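Visitor: Just to be clear, the model below is a prediction. Sequence and coordinates:
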Amino acid sequence: MEKNTIELVSELTNIASPTGNTFEIIAHIKKLVAKWGYDAKVNHKGSLIITVKGQNHNEQRFVTAHVDTLGAMVRAVKPDGRLKLDLIGGFRFNAIEGEYCQIHTTNGKIYSGTILMHQTSVHVYSDAGTADRNQTNMEVRVDEKVQNDIETKALGIQVGDFISFDPRTEITASGFIKSRHLDDKVSVAILLQFLKKVSTEQIQLPHTTHFFISNNEEIGYGGNSNISDKVVDYLAVDMGAMGDDQQTDEYTVSICVKDASGPYHYEFRKELTALCEKNQIPYQLDIYPFYGSDASAAMKAGADVRHGLVGAGIEASHAYERTHQDSIDATERLIEAYLLSTIKSDNR
């Protein structure tokens, strides 16, 4: 039985894919789209591109979502057998305190553990509640009978092993999905569902479109070396940031007008909002002050394209995140309306 979008999000969040170790999920997606008749290509960096030919091959689109997530690496094996962490991606140690995790060893074995403060026990440490949550104090307690670094290393655990976080994905009766790594697996699921629809309904797109599953976004770069010189539009589908002074919510699609890199393409943004107005898609315009996307990275790399950014609203980004079916639906509707429309050449 085919999964709906929110169920597909759950499937994706349960495949570990911290930046730098995305091979399993890329292979999973490649196999999935092959069932729908797509010949996806894996590039040297390990990302995935699916090109769908359209009526207009001279003015093309590039649409991306990233499958890599926050994570960590083993920085050191401590004398007591626990692990020191080195973070992958832009988040804070307090966001993962108490979280279950997995240690992925180079020899293929996976061990479970828990991320804790060294000074966790209030019965032993007077500073259990006040000590800094930082690299010195946070550690992984490995779920094996180890009491020193020699015993831990004997398991095959070493510096550079990847650490992934338990997503704890849950879909509620009220339509929410809460999980780690909704950034950006919600968007990946949305693009995959659109690709499935194009295949099963034999839809011809107005423009040749490259669907790029990026695997390095959390460290600042993605599909910047894979853009054809025929690409006119570069659309990143990523999370909408929520918080104080933000317009983004969990029930609409968020259209970014500016992030830390600067404004997004004004005419492209107006085209996206016009599609929302025409199709009665609920949306919010917003600024993400501490944020960068694969689209903004492409601009820094010198791509000559119109760049845009849309996505579902994600609460508590880079921690234990949440969004609602309504926001997913609105984002799906905008993506479909955009990809089935014609590029307005007079906007360029």
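Guide: Great, that's in hand.
Visitor: going forward, measure contacts between C-alpha atoms and count neighbours the same way
Guide: OK.
Visitor: can you give me the helices for the stretch 1-150 of the chain?
Guide: Counting by DSSP state H, counting those that start in this stretch, the stretch 1-150 of the chain has helices at residues 5-13, 23-34, 149-154.
Visitor: Which stretch among those helices is buried most, on average?
Guide: Burial of those is given as mean neighbour count (mean count of other C-alpha atoms under 10 Å); helix 5-13 ranks first at a mean of 21.
Visitor: from the chain's centre, how far out does that helix sit?
Guide: 12 Å (C-alpha atoms, centre = their mean, to the nearest Å).
Visitor: circling back: would you list the helices of the stretch 1-150 of the chain in CSV and tack on distance to Arg306?
Guide: Formatted as CSV, the helices of the stretch 1-150 of the chain follow (distance: least, C-alpha to C-alpha, whole Å):
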stretch, distance to Arg306
helix 5-13, 28
helix 23-34, 27
helix 149-154, 50
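Visitor: Let me know which of those helices is the nearest to Val310.
Guide: Closest to Val310 of the helices of the stretch 1-150 of the chain is helix 5-13 (C-alpha to C-alpha; 16.9 Å).
Visitor: try this one next to it:
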Amino acid sequence: MERTYAEYAARQAMELLAIDSPTGFTARAADWVQRAFEELGYTARRTAKGGVLVDLGGRGEGLLLEAHADTLGGMVAEVKNSGRLRLTPLGGMRAENGEAENVRVYTRGGRVLEGTFQLCNASIHVNGQYGDTKRTFDSCEVVLDEDVKSAEETRTLGVEVGDVVCFEPRTRLTASGYIKSRFLDDKLSVGILLGLAKYLKDTGTVPQRHVYLHVTVYEEVGHGGAANVPQGVTEAISVDMGCVGEGLQCTERQVSICAKDSGGPYSYEVVGKLIDAARRTGADYAVDVYPYYGSDVEATLSAGHDLRHGLIGAGVYASHGYERSHVDGVWNTLKVLAGYLEADGVR
């Protein structure tokens, strides 16, 4: 497989990263995903939950590849007397990782207001306890870029409890091939699935499995992959971020194959076949155990579906923060996926 498919995947991911889509607020992102697969010539449909299900064709037993387009974010929990906003997190968003980031508040009336997520009393020259204060969603707040000084004035702008707050992703692709952004988890993997779909279409390859893709929209709260498994599927693989950190082998330039996470071991058979695919295609890979992690495919199993499961992904550093990966990690992930499908012409 040529590296150009990894570069295409990275570009597609960057387009998707520009669309705000914290879990529960994903319609625009799902629209983009559906159109992107349809433009490649595939049939894509929306599920009742809001995800996108794609049929890549093929022959033999069914294989489901899962990635997710929902991200972390926030929701207005209180319009404070000062006119500022207290948030509750969507998914595993951490207050420490969002501090001093620009945000967008989406009101029910259709307005989009800008602001910044700051520590309460954020001026170091005023707050003598600045460095000692634990960052939480109670000790931090959204300061709107509007002239408001009371809850009434903020509500006049249309802001109310339940409005969604999106953090700026700050996406960059460096000259050296590093991809930096919030929410690479898991929009980078959606780009990877688009790269795989384009590769199959361009080469006219018919996979040795009947392959389906499910881009879910509730992974960050644990039930994204719980439904919509097509008939005949016997295996499901989550294509999600690979963990990079102390005690693990994977780097951002590799594909990570997960043997076990906090939900338990993945299918020994599937993990073995993923390793074989990596070796066969010359992919640079690492096998790791993730200590604090859960995936879409575990939600699929928990929902009662009888199938074998696995998890792979491009290595991502600083997960749930300002994340970093590399085009080489994307490329190695694509090699493993193509090899797993036993696609003709894989080198």
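Guide: That came in fine, so what should we check first? No experiment lies behind these values; they were computed from the predicted model shown.
Visitor: Mind listing what's buried along stretch 174-182 of the second structure?
Guide: Of all the residues in stretch 174-182 of the second structure, those buried under the rule 16 or more other C-alpha atoms under 10 Å are 177-182.
Visitor: Could you point out the residues of the first structure onto which it aligns?
Guide: Aligned by TM-score structural alignment, stretch 174-182 of the second structure falls on residues 172-180 of the first structure.
Visitor: what residues does that stretch touch?
Guide: 6, 13, 165-171, 318-326 (C-alpha atoms under 8 Å, 6 or more residues apart in numbering).
Visitor: The same query, at a cut-off of 10 Å, please.
Guide: 6-7, 9-10, 13-14, 69-70, 165-171, 186, 250-251, 314-327 (C-alpha atoms under 10 Å, 6 or more residues apart in numbering).
Visitor: for stretch 270-281 of the first structure, same thing?
Guide: With C-alpha under 10 Å, 6+ apart, stretch 270-281 of the first structure has contacts from 252-253, 255, 257, 266-269, 282-285, 308-310, 329-335, 337-338, 341, 343-344, 347.
Visitor: re earlier: the helices of the stretch 1-150 of the first structure: which one's closest to Asn94 of the first structure?
Guide: With C-alpha to C-alpha as the measure, helix 5-13 is the member of the helices of the stretch 1-150 of the first structure nearest Asn94 of the first structure (20.8 Å).
Visitor: tell me the average deviation of that closest one from the second structure after fitting.
Guide: Compared with the second structure after fitting, helix 5-13 of the first structure has a mean deviation of 1.4 Å; criterion: mean C-alpha distance after the TM-score superposition for the first structure.
Visitor: Enumerate every residue touching Thr154 of the second structure.
Guide: Per C-alpha under 10 Å, 6+ apart, neighbours of Thr154 of the second structure: 79-85, 144, 146-148, 160.
Visitor: So which of those sit within strands?
Guide: Members of the contacts of Thr154 of the second structure lying in strands (criterion: DSSP state E): 79, 85, 144.
Visitor: before we move on, back to that, separate out the buried members of the contacts of stretch 270-281 of the first structure.
Guide: 252-253, 255, 257, 267-269, 282-285, 308-310, 329-335, 337-338, 343.
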